[in-house]
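> Dropping a prediction and its sequence here:
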Amino acid sequence: MTIIQRLRSVGTAQLQGLADVLLDCVAGGASVSFMHPLSRERATAFWEHVAASAARGERALFVAEDGQGIVGTVQLILEQPENQPHRADVAKMLVHRRGRRQGLGALLMAAAEEEARALGKTLLVLDTASADAGRLYARLGWQRCGLIPGYALLPQGGLCDTTYFYRQLARPGA
């Protein structure tokens, strides 16, 4: 059974679990801002930064946990410019290879969207270099709004395209 939860504080074991997911995704070829090989120290430092931001309320950090620990994660970046209080960015939706094709991405996205609605957000934005993730987002009702060719590098090298998506949300009770 998989549990999805929002982490407001992150312990050492959770940091290591998040690092494991990031390391696995990068080793598996996901273009998520890091090059291969990614060191555990660098992966842990990234999650320490995210955890501090979550503790300050600048982002919502969600994890999916199974019997082996953290298997997936997604972030809702709440800290936006003052002229954009109605929106948030979805970032680093990552699922360990052991948990893929089990609906975890959809569960994580549903949790992020639910939290965004509860916080009064009406627009979400994300980008992805993954065709699989792009199909998931489209299936969940996200609108594709453009592709930038050669936007980033794949972890082992070589350029990849990035696709941008948005989703308009209704306010709670609307």
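Nice, I can see it. Numbering: from 1, shown residues only.
> from here on, contacts and neighbour counts on C-alpha atoms
Will do.
> where along the protein do the helices fall?
When assigned using DSSP state H, the helices of the chain occupy the ranges 12-27, 40-55, 104-118, 131-139.
> Can you pull out the residues in contact with the third one?
So that's helix 104-118. Applying C-alpha atoms under 8 Å, 6 or more residues apart in numbering, the contact partners of helix 104-118 are 4, 60, 62-64, 72-76, 88, 90, 93-95, 122, 136, 140, 169-172.
> what's the answer for the last one, then?
Contacts of helix 131-139 with the rest of the structure, by C-alpha under 8 Å, 6+ apart, involve 105-106, 128, 143-144, 163, 165.
> Kindly tell me how buried D161 is, as a neighbour count.
If you count neighbours by other C-alpha atoms under 10 Å, D161 ends up with 17.
> how about L18, what does it touch?
If you count contacts by C-alpha under 8 Å, 6+ apart, then L18 has 44, 47, 70, 72-73 around it.
> correct me, but M1 touches Q68?
No: M1 is beyond contact range of Q68, at 10.5 Å (criterion: C-alpha atoms under 8 Å).
> Next one for the comparison:
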Amino acid sequence: MDNRSKTGNTIIIEKCISIEEYVNELSTLLIQVVEDGASIGFLSPLNRSEANQYWGNVLNPGVILFLAKMNNVLVGTVQLHLCQKQNGGHRAEIAKLMTHPNYRRNGIGRLLMEKAQETALQMGRTLLILDTREGDPSNLLYSSLGYIQGGRIPSYARNENGLLDPTIIYYKDIM
């Protein structure tokens, strides 16, 4: 896997074990992507205390958080949510894929997704699912990675203008 950005900088993807040392950078990233219009469960304006509270509650036994760094700067993140149900030990959900707006189009999202998929497979998870707002650029990324549209839900999430946007559900069998 090539971990170089289009500018030639090395992108490092690592598993986050402890949130404390990253909470400020993660909160800044979350605020910036929400301000840039990302549909990841929050609406702009998002204040720092809300962002800090969110990150303080992310890590638990069913969640793996990956960080992307370029030149020691946190530039992206993704979560792998492991299904905890007895009948779902074969599946996981991709959640909150974020790339800092200033670092997009450098392959960061792709590397994060590939790392999450590789980890899921190593853990015996063979089905990945995710959802994203219809029409967002992320739809192109997920399709290019082999995710298949499983359905569309209208009026799924409120946007910053108060309107309800549809979401697309994707899945990928990684056996």
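Cool, got the structure. This one's a predicted model, so the numbers in the text were calculated from it and none came from an experiment.
> Give me the TM-score for this pair.
Once the chains are overlaid, their TM-score stands at 0.90 when taken by TM-score structural alignment, normalised by the length of the first structure; 165 aligned residues with a C-alpha RMSD of 1.3 Å.
> can you redo the helices of the first structure as JSON lines with distance to S33 of the first structure?
Putting the helices of the first structure into JSON lines (distance: least, C-alpha to C-alpha, whole Å) gives the following:
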{"stretch": "helix 12-27", "distance to S33 of the first structure": "9"}
{"stretch": "helix 40-55", "distance to S33 of the first structure": "11"}
{"stretch": "helix 104-118", "distance to S33 of the first structure": "19"}
{"stretch": "helix 131-139", "distance to S33 of the first structure": "16"}
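> Now check the first structure for the residue matching I40 of the second structure.
Following TM-score structural alignment, the counterpart assigned to I40 of the second structure within the first structure is V32.
> Next, find the distance separating L136 of the first structure from R100 of the first structure.
Shown here: L136 of the first structure relative to R100 of the first structure, a distance of 12 Å by C-alpha to C-alpha, to the nearest Å.
> Give me the neighbour count for the aligned residue in the first structure for I17 of the second structure.
Superposed on the first structure with TM-score structural alignment, I17 of the second structure falls opposite R8. Residues within reach of R8 of the first structure, counting by other C-alpha under 10 Å, total 16.
> For R8 of the first structure, which non-adjacent residue is closest in space?
Nearest residue to R8 of the first structure in three dimensions, chain neighbours excluded: A55, at 5.5 Å (C-alpha to C-alpha, 6 or more residues apart in numbering).
> what's near enough to touch the aligned partner of I64 of the second structure in the first structure?
With TM-score structural alignment as the criterion, I64 of the second structure lines up with A60 in the first structure. Listed by C-alpha under 8 Å, 6+ apart, the contact partners of A60 of the first structure are 6-8, 54, 75-78, 112.
> Are any of the residues you listed buried, and if so which?
Buried members of these, counted by 16 or more other C-alpha atoms under 10 Å: 6, 8, 54, 75-78, 112.
> residue nearest the centroid of the second structure?
Within the second structure, one residue has its C-alpha closest to the average C-alpha position: by C-alpha atoms, centre = their mean, that is L97, at 1.6 Å.
> how about the counterpart of that one in the first structure, what does it touch?
For L97 of the second structure, the equivalent position in the first structure is taken to be M93, counting by TM-score structural alignment. Contact partners of M93 of the first structure, counting by C-alpha under 8 Å, 6+ apart, are 72-75, 105, 108-109.
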